[in-house]
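**Q** got a sequence here, can you build the structure:
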Amino acid sequence: MKPVRLGSNRPAERFYRGGARISAFRGEGTSAPREPEDWIASATTVRGEPLLGLSRLPDERLLRDAIAQDPVTWLGDEHVVRWGSDTRLLVKLLDAGQRLPVHAHPHDDFAATHLGAAHGKAEAWYILQGGTVHIGLREDVAATELLGLVARQDVPTLLGLLHEVDVAAGDVVWVPPGELHAIGAGVLLLELQQPEDLSILLEWEGFDIDGPALGHLGLGFETALAAVNRRARSSAGLSGLVAAAPASGSVFPPAADEYFRLERIPVEGAAVVERGFSVVLVDDGEVSIDGESSSRGSTLLVPHAAGALDVTGEGELLVARPPAP
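**A** Model prediction:
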């Protein structure tokens, strides 16, 4: 099999604004006002939707179905022995056209117990265009206090509880399950996450979403907020979440390895993408991957059966992979 070039897969009418930076990065035309996410090589649906969010291959098959029919070809023997046809990965481009609300995502145990979901939602970001992010509590907060802030929609206090951090292109942000966070307006990022659409919203004023009905995942806020980490992050602890990426090799902290992996590969004449199911994003430059020319913003889905890929040219690749089996 050969790598598969993928176009945009952008669910429409999301609850927040954005999308223009994705269009510019990919070299596409203008976008609708609320298409802020490109779900790359997705076998995951938007929560509550039967098909929305799923990627289609050039032959119009759903990627999810193609993998289910031939998981070894796509994912490799070792992956299939451990996880079957579950890709264990969702990759997105995300353009924050406005600051996102304060929110968190549940961990595996909570998601399985309360939602019957196969995964929670750990995530991590590689920053493509910088700005401000809000992540981690500056001080401990009691469950009753947090519940009250959500009920009152006291956004200044909620946002003020979080560390505010400036990020630049090439920085990485690790968001463990349960960690409160919000992406600032103007940030463009590549996101790796567990393949679920599960968000606990603590804020919804000014967003096109019915927060009181949908923000708690159908559990009620008292139960949903039990999945949130209410312990403070010191400045030293925060450095474990936000850092500059190394120039090459694995870029996320070791704690992310059980969920997903991201490799940064500079291309200065020649390079190799090692064998394995992956999503390859050309972050910069003009390169040839397996004999096919690819420029900034190109995304390729690589089946395990494609083997190692030879890369030539001048540029940089970001290679997203599921956890090692």
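**Q** can we go C-alpha only for contacts and neighbour counts from here?
**A** OK.
**Q** doesn't Val165 make contact with His134?
**A** Yes. With contact defined as Cα atoms under 8 Å, His134 reaches Val165; the gap is 6.2 Å.
**Q** neighbour count winner among those two?
**A** When neighbours are counted by other Cα atoms under 10 Å, His134 comes out ahead of the other of His134 and Val165, with 22 against 13.
**Q** what helix or strand is that one located in?
**A** Element membership for His134 (DSSP states H and E) is strand 131-137.
**Q** list the helices and strands that strand packs on?
**A** Contact analysis of strand 131-137 by 3 or more Cα pairs under 8 Å, 6 or more residues apart in numbering; DSSP states H and E lists strand 162-167, strand 181-183 as its packing neighbours.
**Q** I'd like the next helix or strand past the longest one.
**A** When you say that, I think you mean strand 162-167. Going down the chain from strand 162-167, the next helix or strand is strand 171-175, by DSSP H and E.
**Q** likewise for the shortest one?
**A** Taking DSSP H and E as the definition, the helix or strand that follows strand 181-183 towards the C-terminus is strand 188-193.
**Q** tilt between that following strand and strand 131-137?
**A** 40 degrees (axes from the mean of the first three to the mean of the last three Cα atoms, to 10 degrees).
**Q** what does strand 188-193 rub up against?
**A** 21-22, 89-96, 121-130, 259-260, 262, 320 (Cα atoms under 8 Å, 6 or more residues apart in numbering).
**Q** need the helices and strands packed on strand 131-137 in a markdown table with distance to Thr299, can you?
**A** Putting those into a markdown table (distance: least, Cα to Cα, whole Å) gives the following:
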| stretch | distance to Thr299 |
| --- | --- |
| strand 162-167 | 24 |
| strand 181-183 | 23 |
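**Q** show me the helices in the stretch 201-325 of the chain, by range?
**A** Remark: helices assigned in the stretch 201-325 of the chain by DSSP state H, counting those that start in this stretch are 211-214, 221-224, 235-238.
**Q** here is a second sequence; please produce its structure as well for comparison:
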Amino acid sequence: MKLYPLVFEPILQDRIWGGTKLRTDLGKDNLPTETTGESWELSDVKGNVSVVANGDYKGQKLTDLLEQFPAEVLGYKVHEKFGKEFPLLFKFLDARDDLSIQVHPNDELAKARHNSFGKTEMWYVMQADEGARIIVGFKQKSSPEEYLEHLENKSLIDILNEVPVKKGDVFFLETGTIHAIGAGIVIAEIQQTSDITYRIYDWDRVDANGNSRELHVELALDAMNYNTTDTQKHYTTVENRANVMVECPYFTTSYLPLNGSTGVSKDGSSFTVYICTEGEFAVEANGEKHNFKKGDTVLIPASLKVYLLSGEATLLEIGIS
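**A** Have a look, this model is predicted:
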């Protein structure tokens, strides 16, 4: 395999709650609508598989690369565990309006019901309007009975935890955590490869044709964690170093404030992904320099073990331990 940093064509998704910040803030041109809510940056989800946008493999699907070079791309440990599947999904989200209140199933439920991975995820807040908030977890320990009563009475928000957010905030959402991204927020999302969402409440809104979106109240009942949860993560910000923010069995994400240059050496066990949330940076490897900017999501194949990062940028570094 020719080893170099890979970027992919964004897969842009219209959402009833979406806006135009993916274009204005992150440089995603050619938005299909003025309500484009998501840019899937790196995806192995069936029907939404990423296509390489640069270099020798331009035009090839991620699935084709994994078929040809599974260990070289994924890393020997990740390949051993996941075969030829890419286990993570990377997105940017622009919430002009509130997302639905929802929950994601764990691996066991998702496998049994949908033959899918569960959906453990994390959010990094890239931009937040004044007064923006998210909904995450219950205020106090709840129960299926209390939850259903409030849902029926349209007072669900009364028992949920609303958290004000600002740029740089990080939240880790284990499966079963009831949640919603609020209006006025742009988020970088890292999650298991899954598109399984149980939508519980959608603010009684309808689309242009007067139709409501499907709800999954019954499916959500036994998927939900009714205990309180501590989801916000605090982290250090030492320059030119990977400061761990979230570490879980599915991924490890670090905050890397780049100022100048820093050498990177990996062991080949896992791929590395860099999400550029601010500034510009370059990856130098094998005598070539590759330039990237805010809004880019870059996959470093696992077999590319030694390289140099340079520039002035804020990066999220993601791999699997």
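**Q** you'd agree Leu147 of structure 1 is up against Ala224?
**A** No. Using Cα under 8 Å, Leu147 of structure 1 is not in contact with Ala224; the gap is 10.0 Å.
**Q** look at those two and report which has more neighbours.
**A** A direct count of neighbours by other Cα under 10 Å for Leu147 of structure 1 and Ala224 places Ala224 higher, at 21 against 15.
**Q** which position in structure 2 aligns with that one?
**A** The alignment partner of Ala224 of structure 1 in structure 2, by TM-score structural alignment, is Ala220.
**Q** what's the closest non-adjacent residue to that match?
**A** Using Cα to Cα, 6 or more residues apart in numbering and skipping residues adjacent in sequence, the residue nearest Ala220 of structure 2 is Tyr198, 5.8 Å away.
**Q** could you do Ser142 of structure 2 as well?
**A** Tyr226 (5.0 Å).
**Q** try His150 of structure 2
**A** Leu156 (4.7 Å).
**Q** now the strand holding His134 of structure 1: how far from the chain's centre is it?
**A** Distance of strand 131-137 of structure 1 from its chain centroid, counting by Cα atoms, centre = their mean, to the nearest Å, is 16 Å.
**Q** swap in stretch 233-253 of structure 1?
**A** From the chain centre to the centre of stretch 233-253 of structure 1 is a distance of 16 Å (Cα atoms, centre = their mean).
**Q** check stretch 89-104 of structure 1 too.
**A** Using Cα atoms, centre = their mean, the offset of stretch 89-104 of structure 1 from its chain centre is 8 Å.
**Q** what's the distance between the residue of structure 2 most remote from its centre and Tyr201 of structure 2?
**A** In terms of distance from the mean C-alpha position of structure 2, Asn153 ranks first, at 32.3 Å (Cα atoms, centre = their mean). The gap separating Asn153 of structure 2 from Tyr201 of structure 2 is 12 Å, by Cα to Cα, to the nearest Å.
**Q** same check, this time on Asp94 of structure 2
**A** Counting by Cα to Cα, the separation of Asp94 of structure 2 from Tyr201 of structure 2 is 19 Å.
**Q** again, but for Glu288 of structure 2
**A** From Glu288 of structure 2 to Tyr201 of structure 2 the distance is 50 Å (Cα to Cα).
**Q** between these two, which one's more packed in?
**A** Remark: of Glu288 of structure 2 and Tyr201, Tyr201 carries more neighbours, 21 against 10, as counted by other Cα under 10 Å.
**Q** what's the match for that one in structure 1?
**A** The alignment partner of Tyr201 of structure 2 in structure 1, by TM-score structural alignment, is Glu203.
**Q** so what's its match up against?
**A** Pro101, Val102, His103, Val150, Gln153, Val155, Gly211.
**Q** check contacts around the residue nearest to the last one when sequence neighbours are not counted.
**A** Same thing as Gly211 of structure 1. Leaving aside its chain neighbours, Gly211 of structure 1 sits nearest to Trp204 (5.4 Å; criterion: Cα to Cα, 6+ apart). Shown in contact with Trp204 of structure 1 (Cα under 8 Å, 6+ apart): Pro101, Gln153, Asp210, Gly211.
**Q** quick revisit: looking at the contacts of strand 188-193 of structure 1, which are in helices?
**A** The helices, defined by DSSP state H, take in Arg21, Ile22 from these.
**Q** chain center to the helix or strand encompassing Leu147 of structure 1: distance?
**A** Using DSSP H and E, Leu147 of structure 1 falls within helix 143-152. With Cα atoms, centre = their mean as the basis, helix 143-152 of structure 1 stands 27 Å off its chain's centre.
**Q** contacts only, for Val298 of structure 2.
**A** Taking Cα under 8 Å, 6+ apart as the criterion, Val298 of structure 2 is in contact with Pro5, Leu6, Val7, Phe8, Val273, Tyr274, Ile275.
**Q** what is the nearest of the residues you listed to Ser142 of structure 2?
**A** For the contacts of Val298 of structure 2, the residue nearest Ser142 of structure 2 by Cα to Cα is Ile275; the value is 36.2 Å.
**Q** can you get me a residue count around the corresponding residue of structure 1 for Gly260 of structure 2?
**A** Using TM-score structural alignment as the criterion, Gly260 of structure 2 maps onto Gly269 of structure 1. Burial of Gly269 of structure 1 is recorded as 11 neighbouring residues (other Cα under 10 Å).
**Q** how about the one 3 residues further on?
**A** Other residues near Val272 of structure 1 number 14, with proximity taken as other Cα under 10 Å.
**Q** so who does it touch?
**A** Contacts of Val272 of structure 1 (Cα under 8 Å, 6+ apart): Ala308, Leu309, Asp310, Val311.
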